[in-house]
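Chemist: Just a sequence and a predicted model for now, questions to come.
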Amino acid sequence: MGGAYLFHDLRADDARLTLAVLASAAERGARVLNHARCRTVSAYTQGGRTAEIETDGGRLTLRAAVVVNATGVWAGRFLQEAGLPGRTQLAPAKGAHLVLPAALLGNDVAVSLPVPGDRRTVSVVRQGPFCFVGSTDSHEPADVDAPGVGERDVDYVLRALNRRLGRLSPTAGRRRCRRAQRRPVAPPPHRARGRGPGHGDRRQAHHLPRDGGGHGRPGL
């Protein structure tokens, strides 16, 4: 063994975290609109942009110096629907996990295992009676609204587990729960597209668009 570490700070309840951020913003004067949808955003003129917001009670027109597009993997779709030019394309990367019984793996703490054949690792994180094992990284074409876990994802995760633990049958991951999610990243090199669960990356880019003033909509 070359080394090890123990961590306690990487667990969060994403739903509660989102509510905490909204509550903190409201305390500082932000107006929070539930079930609202931004329909259009104007070009940058006279020091700001105008946004049309659709709510349950009708429509609102807002004027702001800065508009933040925090729609994640749907950022490109939002720009298109809002009528805004988007020179930087996003490539929604997929991460897949297997959910296995903790008794099957036997770990009391989170473990990171190297994946044979590449430079990535998969994590085995215990949560009560279950362990979440993953994640993969791939740029395979798929529906952003419904990311799925394919057989290549399952094989990738099981290969890392069996290399170190040797306890799981080839069908173990297929009998249990699977989950997948998308994350927005910069487009991958052409050679990495469609190559499978271990060939993605998490590149990011920062730019300032120059549409009508060059301000009011920085991109990350």
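Modeler: It's in. Numbers count the residues shown, from 1 in each chain.

Chemist: CA only for contacts and neighbour counts going forward, please
Modeler: Will do.

Chemist: Strands along this structure, start to end?
Modeler: Remark: strands assigned in the chain by DSSP state E are 37-41, 49-55, 58-64, 91-101, 111-114, 121-127, 130-134, 177-185.

Chemist: how about these, which one is nearest Leu161?
Modeler: Among the strands of the chain, the nearest to Leu161 by C-alpha to C-alpha is strand 111-114 (7.3 Å).

Chemist: State the distance from the most centrally placed residue in the chain to Thr61.
Modeler: In the chain, the centroid-proximal residue (C-alpha atoms, centre = their mean) is Arg183; its distance is 2.5 Å. According to C-alpha to C-alpha, to the nearest Å, Arg183 and Thr61 sit 30 Å apart.

Chemist: Then Gly95?
Modeler: With C-alpha to C-alpha as the criterion, Gly95 and Thr61 are 37 Å apart.

Chemist: and those two? which has more neighbours close in?
Modeler: Set Gly95 next to Thr61 and count neighbours by other C-alpha atoms under 10 Å: Gly95 wins out with 23 against 12.

Chemist: As a quick check, tell me the outermost residue of the chain.
Modeler: Gln46 (34.6 Å).

Chemist: Show me the helices in the chain, by range?
Modeler: 14-27, 75-82, 102-105, 151-164, 172-175 (DSSP state H).

Chemist: now the third one, how far from the centre of its chain.
Modeler: Spelled out, that is helix 102-105. Mean-position distance between helix 102-105 and its chain equals 27 Å (C-alpha atoms, centre = their mean, to the nearest Å).

Chemist: buried ones in that helix?
Modeler: Residues of helix 102-105 classed as buried by neighbour count (16 or more other C-alpha atoms under 10 Å): 102, 105.

Chemist: cool, the fourth one as well?
Modeler: Burial within helix 151-164, assessed by neighbour count using 16+ other C-alpha under 10 Å, is assigned to 153-161.

Chemist: Same question for the second one.
Modeler: In terms of neighbour count (16+ other C-alpha under 10 Å), helix 75-82 has its buried residues at 75-76, 78-79, 82.

Chemist: Let's have those in CSV, adding distance to Ala20.
Modeler: Shown next, in CSV, are the buried residues of helix 75-82 (distance: C-alpha to C-alpha, whole Å):
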residue, distance to Ala20
Ala75, 23
Gly76, 27
Phe78, 25
Leu79, 27
Ala82, 28
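
Chemist: Against that first model, consider the following:
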Amino acid sequence: MDTKEYDVVVVGGGINGAGIARDLAGRGYSVLLCEKDDLAQHTSSSSTKLIHGGLRYLEYYEFGLVRKALQEREVLLKSAPHIMWPLRFVMPHDSHLRPAWLIRAGMFLYDHLARREILPGSRGVSLKKHVAGGPLRPHFHTGFIYSDGWVQDARLVTLCAMDAQERGATVLTRTAVTRAERQAQGWLIDLSDDSGQTRQVHAKALVNAAGPWVGSFLETAQVEAKRKVRLVKGSHIVVKRLYDHPYAYIFQNPDKRIIFAIPFEQDFTLIGTTDVEYTGDPAKVAIDADETAYLCDMASRYFTRAVIPADVVWTYSGVRPLLDDESSNAASVTRDYELVLDQTGAPLLSVFGGKITTFRKLAEEAADRLQGLLKPGRGAWTASAALPGGDLPVDITPYIEQLETDYPWLPAGMAQRLARTYGSRSSRILEGRRDLSDLGTEVVPGLFEAELRYLVEAEFARKAEDILWRRSKLGLRLPADAASKLDAWLSTFRGA
């Protein structure tokens, strides 16, 4: 068997692995990114989908982490404005939980720990006069408004993997590392894909970005773990839209935790998250009845219209692999990260912890550390680089309007959906099409063959769930048989 040679093999197709592969490929290194399932299938598609500094982390004196995350917000918003955009948050004031002066102090720090160009600062608000007060219980009179950002988290991972591939990396999904053997000049790595095919590759350096499986991968590589992750389950519920305005809410709760209520996919409201210690298989994580009841109860403390479990139309859960700082409770475990470089032989860099907002900085630091061990390459570059489809202004409304003008035959809302999914890459689906029939068969409502071919050929989609729940959230709207119809089409397309 011929053994392919790489400078770096990155294990783990979540946000950190995809980000590291992208950064290294852009510096000129030969990179293989392998993921045992689909891109972002686990933790990285299960976040609250925020690009945020972490306002609540100020209470735990995590000033360095908050500042780093705040600095990254606008870098990310500029890099992919089609899948990330500014969002204003309203915090109703509950004087029984935190005094107003403490919140004002926190907001002041949040506004000034990092420079802002896009996001407006915080201010107090009368909930009796502001539109955001309408859905709330009448005893909430005042509140605070501040800025953060929204992200389609799984699409962010896909865009990083696409960018890595376009810069020369090899991306293999549904491909597991079954053995990693340290040798004198590097790593010998055995791979096995979901069809049972095996291959062997060689790498000068190995990156362990396996998220919840970071410890078990160290066992595979027979390397001693110098840090540990603490697995914390975070669950979310989705209900039909609770209000019509564009603001999100951050709610303080009697247990000192916070939850968010966020406009989601136009017709829904996303509520989350929980923090529950987790000891099971990260691949089988799911919300339980207690978590659903908790999120409903906490939201109902604030909304006039009570939220009950029967309102829930979808749930998702993920396991956060947090850096174990021996905190007494799951909510206070640090969201910072640590990169551990083992050089007892060929280099192995392991990623412990992290959050989606700081992924680019984490990847840059990882690439910097590996660069000193590899042949000379180009320097850091991602701070000013657009992700695929992201070469647009921060406000993409004019682009959406242009699509509607250029393709007036698109069904209502489709131009906006394509723009918010693919950005400027929408042209790769639409260019040269003169009417709806040019998009091919409508395989399921609203999804035509031209878009599906793009998802398979450019975005690594292999199964219906990849398309319905990670490349998009169309699963919220489509009929129950959509997945089987999509899988049948995908099987025929791949076999053609």
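Modeler: The structure has been received and is ready for your questions. It should be emphasised that the depicted structure is a prediction, and the values quoted were computed from it without experimental measurement.

Chemist: List the TM-score for the superposed pair.
Modeler: The TM-score (TM-score structural alignment, normalised by the length of the first structure) is 0.78; 208 aligned residues with a C-alpha RMSD of 2.8 Å.

Chemist: I'd like to know how far the residue farthest from the centre of the first structure sits from Cys38 of the first structure.
Modeler: Gln46 of the first structure is 21 Å from Cys38 of the first structure, by C-alpha to C-alpha.

Chemist: who are the neighbours in contact with the equivalent of Gly86 of the first structure over in the second structure?
Modeler: Aligned against the second structure by TM-score structural alignment, Gly86 of the first structure finds its counterpart in Ala225. Neighbour list for Ala225 of the second structure: 215, 218 [criterion: C-alpha atoms under 8 Å, 6 or more residues apart in numbering].

Chemist: again, but for the one 5 residues further on
Modeler: When the contact criterion is C-alpha under 8 Å, 6+ apart, the partners of Arg230 of the second structure are 277, 320-324.

Chemist: and in the first structure, which of the residues you listed remain?
Modeler: Compared against the first structure with both residues aligned by TM-score structural alignment, their matches' C-alpha atoms under 8 Å, these retain 277, 321-324.

Chemist: Quick one: residues in contact with stretch 46-64 of the first structure.
Modeler: 33, 35-43, 65-67, 216.

Chemist: buried subset of the residues you listed?
Modeler: Buried, going by 16+ other C-alpha under 10 Å: 38, 40-41, 43, 67, 216, out of the contacts of stretch 46-64 of the first structure.

Chemist: for those residues, which one is nearest Gly148 of the first structure?
Modeler: Each of those was checked against Gly148 of the first structure using C-alpha to C-alpha; the closest is Cys38, at 28.0 Å.

Chemist: if I look at the aligned partner of the closest one in the second structure, how far off is Arg227 of the second structure?
Modeler: Using TM-score structural alignment, the partner of Cys38 of the first structure in the second structure is Val177. According to C-alpha to C-alpha, Val177 of the second structure and Arg227 of the second structure sit 21 Å apart.

Chemist: How about the contacts made by Val67 of the first structure?
Modeler: Residues in contact with Val67 of the first structure (C-alpha under 8 Å, 6+ apart) are 49, 216-217.

Chemist: hmm, try it at 7 Å
Modeler: Contacts of Val67 of the first structure were listed using C-alpha atoms under 7 Å, 6 or more residues apart in numbering, and they are 216-217.

Chemist: That one corresponds to which position in the second structure?
Modeler: In the second structure, Val67 of the first structure lands on Leu206 (TM-score structural alignment).

Chemist: Of the strands of the first structure, which is nearest Ser24 of the first structure?
Modeler: Closest among the strands of the first structure, using C-alpha to C-alpha: strand 58-64, at 19.9 Å.

Chemist: Quick one: distance of the closest one to the chain centre.
Modeler: Centroid separation for strand 58-64 of the first structure versus its chain: 29 Å, with C-alpha atoms, centre = their mean.

Chemist: distance from that strand to the second structure after superposition?
Modeler: Its matched residues in the second structure lie on average 2.8 Å from strand 58-64 of the first structure after superposition (mean C-alpha distance after the TM-score superposition for the first structure).

Chemist: re the thing from before, so which of the contacts of Arg230 of the second structure would you say is closest to Arg335 of the second structure?
Modeler: Using C-alpha to C-alpha, these come closest to Arg335 of the second structure at Leu322, 6.3 Å.

Chemist: what number of residues lie near the equivalent of that closest one over in the first structure?
Modeler: Counting by TM-score structural alignment, Leu322 of the second structure corresponds to Val185 in the first structure. Under the neighbour criterion other C-alpha under 10 Å, Val185 of the first structure is assigned a count of 21.

Chemist: Kindly report the same for His139 of the first structure.
Modeler: There are 24 residues near His139 of the first structure, going by other C-alpha under 10 Å.

Chemist: Check the alignment and tell me where it lands in the second structure.
Modeler: By TM-score structural alignment, His139 of the first structure lines up with Glu277.

Chemist: do Gly95 of the first structure as well
Modeler: Match for Gly95 of the first structure (TM-score structural alignment): Gly234.

Chemist: Am I right that its match is in contact with Tyr316?
Modeler: No. Contact criterion C-alpha atoms under 7 Å: Gly234 of the second structure and Tyr316 do not qualify, at 8.6 Å.
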